[in-house]
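1. quick one, what's the 3D model for this:
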Amino acid sequence: MPYGNYKNPNIVNKEVLIADSKFLNKSGIKIMNEDFEKAAKTARKGDFVYFDPPYASLDDTQNFVGYTLNGFDYKEQERLRDLFVTLDKKGCFVMLSNSSSKLIHDLYSDYKDTTIIIGATRNINSKASGRGKVDEVLIMNYNYKQS
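-> Below is the predicted model:
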């Protein structure tokens, strides 16, 4: 049963959706649901690109790649890393979030000086032991200073 047990949940708020749509249309922000290479094809120098892919497994016993029909395996993680590097060389500002796994740290080792480890809380997991605090990473191609 979902958390909250609401009788009449306000899932779709028409006024908020219309306001958000107007803001996005005026600002030139694009939210895309496409293959990441296709979505980033028009990125130009100075653009900000954020990737939130299916997260890599935290250990060798897990292999959860089921966000997409064909999965998101190591080759997809490599392909995303290659695009990250391409966009970096193009002059884009690039940020990516993922699990703080050895695989991700190894793939993005060239960006270790601009990688931040953050704690995130997981309330949903098929196993209770998978809930709670977990480390994630924000990988950037630019310096970020926390205040």
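
2. only C-alpha atoms from now on, for both contacts and neighbour counts.
-> Noted.

3. okay, and the nearest residue to Y108 once chain neighbours are set aside sits in which element?
-> In this structure, Y108 finds its nearest non-sequential neighbour in R81, 7.0 Å apart by Cα to Cα, 6 or more residues apart in numbering. Per DSSP states H and E: R81 is located in helix 74-90.

4. excluding its backbone neighbours, what's nearest the most centrally placed residue in the chain?
-> Most central in the chain under Cα atoms, centre = their mean is D52, positioned 1.3 Å from the mean C-alpha point. Nearest non-adjacent residue to D52, counting by Cα to Cα, 6+ apart: S97, 5.4 Å away.

5. wait, is the one you found part of a strand?
-> Yes - using DSSP: H, G, I helix; E, B strand; the rest coil, the assignment for S97 is a strand.

6. what sits against it?
-> The neighbours of S97, taking Cα atoms under 8 Å, 6 or more residues apart in numbering as the test, are 51-53, 136-139.

7. second chain to compare with the first, below:
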Amino acid sequence: MKTKQRAFLKWAGGKYTLVEPIRNLLPGGDKLIEPFVGAGSVFLNTDYEKYLLNDINADLIHLYKIIKRRPKTFIEDARKLFVPATNQAHVYYGIRADFNLSRDPYERSLYFLYLNRHGYNGLCRYNSSGFFNVPFGKYRAPYFPQQELEFFAEKAKRATFTCEPFQHSFRRARRGHVIYCDPPYLPLSPTANFTSYAGNGFGLDEQAILAQKAIDASAKRGIPVLISNHDTVFARELYQSANLTPLQVHRFISQNGSTRNKVGELLAYFAPQVPGLKVGK
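-> Reported below is the predicted structural model:
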């Protein structure tokens, strides 16, 4: 794959800038399993025969399923929301309210894409009541990602989408499959808070469970697992049995988005305890 493909969603913590080092560490296999698919940059920039793409965010997975099933209709309908008349604060908050009240998966999917591209910094955040609460982004002309949507729809023919706890994705893995995990990141400092994503908490206990699942999958079942996370003391403790690749990544780290500094990133590769698997995809 010569050029990198961008996701059609804006996504905090997306892996577009890390595609090359991640791809270099992923081994070959029949299927790539992503328990935390997010915007799908790794999916879009690898070449496995099949994919199992999971996320706990039901809105995200409904969107992906609809684009796979009805790409042309979805793109035509979504384009109508990307006009100057809809790029106003009062319209944005009206659509956000409609999204929060809607129970129709197709309507919610259209609104989800609109909110993602018109909301502040492309954030995906829900309050304790499960309502999407990202404020208006005030962009001059939000980009309509038609090419990216079409690419995703075509590649999604190889993918199965699920919305379930990450542990279930591990259970679905078989010999010959590869697992890549991009979980909600560990805080950079002990006082930092986790962001609310899809109304589900992912704390230190879940981080430890994920690390143990990776250890068990690689050591007991011969399934390679790659995990990305912040490079912290706790991360290195969790992943001490893995092959660690530290990186420095540019990222917005202040709340107002004006400060872009390098932060430590860690790629932890849990090699399968079986011979014959070559690194590099």
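
8. distance between stretch 1-8 of structure 1 and the chain's centre?
-> Computed by Cα atoms, centre = their mean, to the nearest Å, the chain-centroid distance of stretch 1-8 of structure 1 equals 27 Å.

9. now do it: everything it contacts.
-> Contacts of stretch 1-8 of structure 1 (Cα under 8 Å, 6+ apart): none.

10. now do the end-to-end distance for that stretch.
-> Stretch 1-8 of structure 1 has an end-to-end distance of 15 Å (Cα to Cα, to the nearest Å).

11. could you do stretch 109-118 of structure 1 as well?
-> 17 Å.

12. got it, and stretch 266-279 of structure 2?
-> 17 Å.

13. likewise for stretch 1-10 of structure 1?
-> End-to-end for stretch 1-10 of structure 1, by Cα to Cα: 17 Å.

14. all helices for structure 1, in order.
-> 14-27, 36-39, 74-90, 102-107 (DSSP state H).

15. make CSV out of these and add distance to R122 of structure 1 and mean neighbour count.
-> Listed next are these as CSV, based on distance: least, Cα to Cα, whole Å; neighbours: other Cα atoms under 10 Å:
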stretch, distance to R122 of structure 1, mean neighbour count
helix 14-27, 27, 11
helix 36-39, 25, 13
helix 74-90, 22, 16
helix 102-107, 19, 16
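
16. dump those helices into JSON lines; add distance to N5 of structure 1 as well.
-> As requested, the helices of structure 1 are arranged in JSON lines below (distance: least, Cα to Cα, whole Å):
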{"stretch": "helix 14-27", "distance to N5 of structure 1": "22"}
{"stretch": "helix 36-39", "distance to N5 of structure 1": "36"}
{"stretch": "helix 74-90", "distance to N5 of structure 1": "37"}
{"stretch": "helix 102-107", "distance to N5 of structure 1": "37"}
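
17. which residues touch E136 of structure 1?
-> So E136 of structure 1 contacts 97-100, 117-120 (Cα under 8 Å, 6+ apart).

18. which of those also appear as contacts in structure 2?
-> Compared against structure 2 with both residues aligned by TM-score structural alignment, their matches' Cα atoms under 8 Å, these retain 97-100, 117-120.

19. now list the buried members of these.
-> 97-100 (16 or more other Cα atoms under 10 Å).

20. rewinding a little: quick one: which of the contacts of S97 of structure 1 is most hemmed in?
-> If you count neighbours using other Cα atoms under 10 Å, the busiest of the contacts of S97 of structure 1 is I139, which has 25 neighbours.
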